[in-house]
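> no letters, just coordinates:
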């Protein structure tokens, strides 16, 4: 049995490396937006499709790709998806016009959704039961690490060279990760093939349903506000534009710490870990227009914001492992909601900003956090094997 086997930490690290690169690829265009827009002669609004297109495609590939591949070994599937990621990154670097760039970004979207749908459920198959929480922390540490290292370093590389070099470098690291996945992962035949009927059945489970809806509320709310973090820091906190990049590095570092702390808490108390996320985000984001009006207080709130959002993936995935009748199908469903919510949140935030102002956008995001907190609060903690005190 799995509990009697030695933990496969190299495999865990390889899976984390894939998550790191995929999240970096998804968000890197935010840092390179102006450069790409100028190079390919499109507006900044049109250039924003570099984030929207892969996000939407990832949302749909997450539930549909595991269905399409059926009984394909998950080791083979993850390796192939990283090769698709390599191809998409290289084609992005070579794109002669914006249409070709979006086509290349679509390939990356396929990789993001399919990889996330499978990767989140692998920890119990790679390590003994008593080490699953640690493995989950490592795997989803790739999300926070992408924010603190991947996106900023990719942006800096693009600034010093060009956006094409940044995308090509991403392709090179993706190829190395594909090799690592093939060499370090054991054979991983699916325990139960994912079918559309099974996906629908997951949402019928209350634990899965709460996890998925909470993810939607939190991620839409987060990106509705965080997409505009640069003008928020400049206009509300009085921070110079030249310092925003370094502060986002600190934000990502706080996310890594939050991921580690959440991994320890969620392993024992998943209900409390998930309840804390929207509750703390509600307080931080709602208070920002009122308390974050000085550089010091703005930075302090930003760090708390980063730490809390960095805990989302590992906390909710631990909840999924405790409640889902089919963890791979439920993870695929959650990946759909997560990626779709990124694009939806940015779009909603943009509409609110254009119609009102930055504080109103943050309060609108806070309303979504409130709905998420209430949803978890009204859910019996016993569904994840925990009692309220």
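Looks like it came in fine. Keep in mind that what you see is a predicted model, and the values were worked out from it rather than measured.
> okay, CA-based contacts and neighbour counts for the rest of this
Will do.
> tell me the contacts of residue 14?
177, 180-181, 184-185 (Cα atoms under 8 Å, 6 or more residues apart in numbering).
> what does residue 185 give?
10-11, 14, 75.
> among those, which ones are in strands?
Using DSSP state E, no member of these falls in strands.
> ok, so of the residues you listed, who is nearest residue 360?
residue 14 (41.3 Å; Cα to Cα).
> give me the distance between that closest one and residue 173.
Residue 14 sits 12 Å away from residue 173, going by Cα to Cα, to the nearest Å.
> go on, residue 259?
Remark: distance between residue 259 and residue 173 (Cα to Cα) = 23 Å.
> which one of those two is surrounded by more residues?
residue 259 (31 against 17; other Cα atoms under 10 Å).
> please name the nearest non-neighbouring residue to that one.
Take residue 259 and drop its neighbours on the chain: the residue closest to it by Cα to Cα, 6 or more residues apart in numbering is residue 311, 4.3 Å away.
> contact partners for the one you found?
Counting by Cα under 8 Å, 6+ apart, residue 311 makes contact with 255, 258-263, 277.
> now the helices for the stretch 51-200 of the chain?
With DSSP state H, counting those that start in this stretch as the criterion, the stretch 51-200 of the chain has helices at 74-94, 98-119, 123-126, 132-145, 151-160, 163-184, 196-203.
> report the inter-axis angle for the fifth one versus helix 163-184.
In terms of direction (axes from the mean of the first three to the mean of the last three Cα atoms, to 10 degrees), helix 151-160 departs from helix 163-184 by 140 degrees.
> tell me what angle helix 151-160 forms with helix 132-145.
Comparing the axes of helix 151-160 and helix 132-145 via the same axes, to 10 degrees yields an angle of 30 degrees.
> packing partners for helix 151-160?
With contacts taken as 3 or more Cα pairs under 8 Å, 6 or more residues apart in numbering; DSSP states H and E, helix 151-160 sits against helix 9-40, helix 163-184, helix 241-268.
> putting a second one here so we can go through both:
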């Protein structure tokens, strides 16, 4: 494994920690700043807003910046945002700090995914991207629980100070380990925008919005489901969330090789499995051991969708993949917000704490339908002038990862 992938994974670890840790610190923040927990909950939305806006905006602004430098600058902005959050004296300034910390999130993963895919030989690109995402999943196992405990004992500001330190370490690792990767000839903002407008790219982003919304329709209310329905004590919620993180890690490990082998079948299979597991969860949530097993499986099949979706939009925008890759993370965060909202609507309507499982299953089915429709439309695309679009693995040539570019330190 190239050491540069380790630098990307460390960066992803820091980003994943700051993204999810706020959920466990809301009571502490509310008490310290004199606001209510529901109002403090907008801090989660503020970060997501930063991701949605920042992914296309910063990627476009940095379209001519060398990718290595872009990664370091994005991590610098991430570090500043977390430092600003730690030092924020008021709720309003903390909101601003969270938005600032979220701005580089999507752009970093967009640029990082392109860099990761070009660090390895053809046929291993998805595994490289999945390795970077491992930092995000490990954050849910180690980073978030540890940061939450730190915030509860030393104050929530200490948490964001530690994340800022992680950001500095990541910047040093990126500067030292990531090689210089030249951009393709003619690659620029105009070409990036044209690539983003490709029908298959747009369908891939739509698949991400609906498919991943199925995960967050349940994840957003997982703690309440475990305490209100399954019967776990509130002190056990951290363990439940860690089990979900373990499932995410397993899903990332499996998704890389499978995506390299057969991209669309992996996407179809993961979305179908997600829908099935969510339906099953409506029954298993009432039995403690079965609920815990299902939580792990849900984390695995849910995160298995991310690598094929990431590779799909990159491959369909293969001549200028960075903006499409970054926009995929805007789609994931729209899924986050939309899934949480729809799950909340079901609960508020009186359908019960388990109703988000069926809402999530329906969203996953819609995502699968969009993915299958996109696959069928792709079959109808004319062959290229160079010859047949079918390759040995059974995937179409348009689904293959970009060829590795020349790499220099």
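Right, received. Where do you want to start? Source: prediction; values computed, not measured.
> TM-score for the pair, please.
Remark: TM-score between the superposed chains equals 0.91 [TM-score structural alignment, normalised by the length of structure 1]; 380 aligned residues with a Cα RMSD of 2.1 Å.
> re earlier: quick one: closest of the helices of the stretch 51-200 of structure 1 to residue 271 of structure 1.
Closest to residue 271 of structure 1 of the helices of the stretch 51-200 of structure 1 is helix 132-145 (Cα to Cα; 14.4 Å).
> and that closest one, what's buried?
Within helix 132-145 of structure 1, the residues that count as buried by 16 or more other Cα atoms under 10 Å are 132-145.
> find the centremost residue of structure 1, please.
In structure 1, the C-alpha closest to the average C-alpha coordinate belongs to residue 143, at a distance of 5.6 Å (Cα atoms, centre = their mean).
> what sits closest to that residue if chain neighbours are left out?
Of all residues beyond its chain neighbours, the one nearest residue 143 of structure 1 is residue 20 (5.6 Å), with distances taken as Cα to Cα, 6+ apart.
> let me see the contact set for whichever residue in structure 2 pairs up with that neighbour.
Using TM-score structural alignment, the equivalent of residue 20 of structure 1 in structure 2 is residue 13. Neighbouring residues of residue 13 of structure 2 by Cα under 8 Å, 6+ apart: 134-139, 143.
> columns distance to residue 19 of structure 2 on top of those residues, output as CSV?
Converted to CSV, the contacts of residue 13 of structure 2 look like this (distance: Cα to Cα, whole Å):
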residue, distance to residue 19 of structure 2
134, 15
135, 13
136, 10
137, 12
138, 13
139, 10
143, 11
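> which one of those residues is nearest residue 56 of structure 2?
Of all the contacts of residue 13 of structure 2, residue 56 of structure 2 sits closest to residue 136, with 20.4 Å by Cα to Cα.
> now do the closest one against residue 376 of structure 2, distance only.
If you measure residue 136 of structure 2 against residue 376 of structure 2 using Cα to Cα, the figure is 32 Å.
> again, but for residue 327 of structure 2
According to Cα to Cα, residue 327 of structure 2 and residue 376 of structure 2 sit 23 Å apart.
> among those two, which residue is more densely surrounded?
Counted by other Cα under 10 Å, residue 327 of structure 2 and residue 376 do not tie: residue 327 has more neighbours, with 29 against 11.
> structure 1: which residue goes with the more buried one?
Under the alignment (TM-score structural alignment), residue 327 of structure 2 pairs with residue 333 in structure 1.
> same check on residue 222 of structure 2?
In structure 1, residue 222 of structure 2 lines up with residue 229, judged by TM-score structural alignment.
> burial of its match, as a residue count?
A count of nearby residues for residue 229 of structure 1, using other Cα under 10 Å, gives 16.
> try residue 191 of structure 1
Each residue near residue 191 of structure 1 was counted by other Cα under 10 Å, and the total is 10.
> any idea how far residue 231 of structure 1 is from it?
47 Å.
> show me the contacts for residue 14 of structure 2.
Contacts of residue 14 of structure 2 (Cα under 8 Å, 6+ apart): 135-136, 139, 143, 163, 166-167.
> do residue 233 of structure 1 as well
Residues in contact with residue 233 of structure 1, defined by Cα under 8 Å, 6+ apart, are 239, 244, 298.
> and of the helices and strands packed on helix 151-160 of structure 1, who's closest to residue 214 of structure 1?
The nearest among these, by Cα to Cα, is helix 241-268 at 15.5 Å.
> pull out the buried positions in the closest one.
Judged by neighbour count using 16+ other Cα under 10 Å, the buried positions of helix 241-268 of structure 1 are 244, 247-267.
> again, but for stretch 297-307 of structure 2
Within stretch 297-307 of structure 2, the residues that qualify as buried are 297-307, counting by 16+ other Cα under 10 Å.
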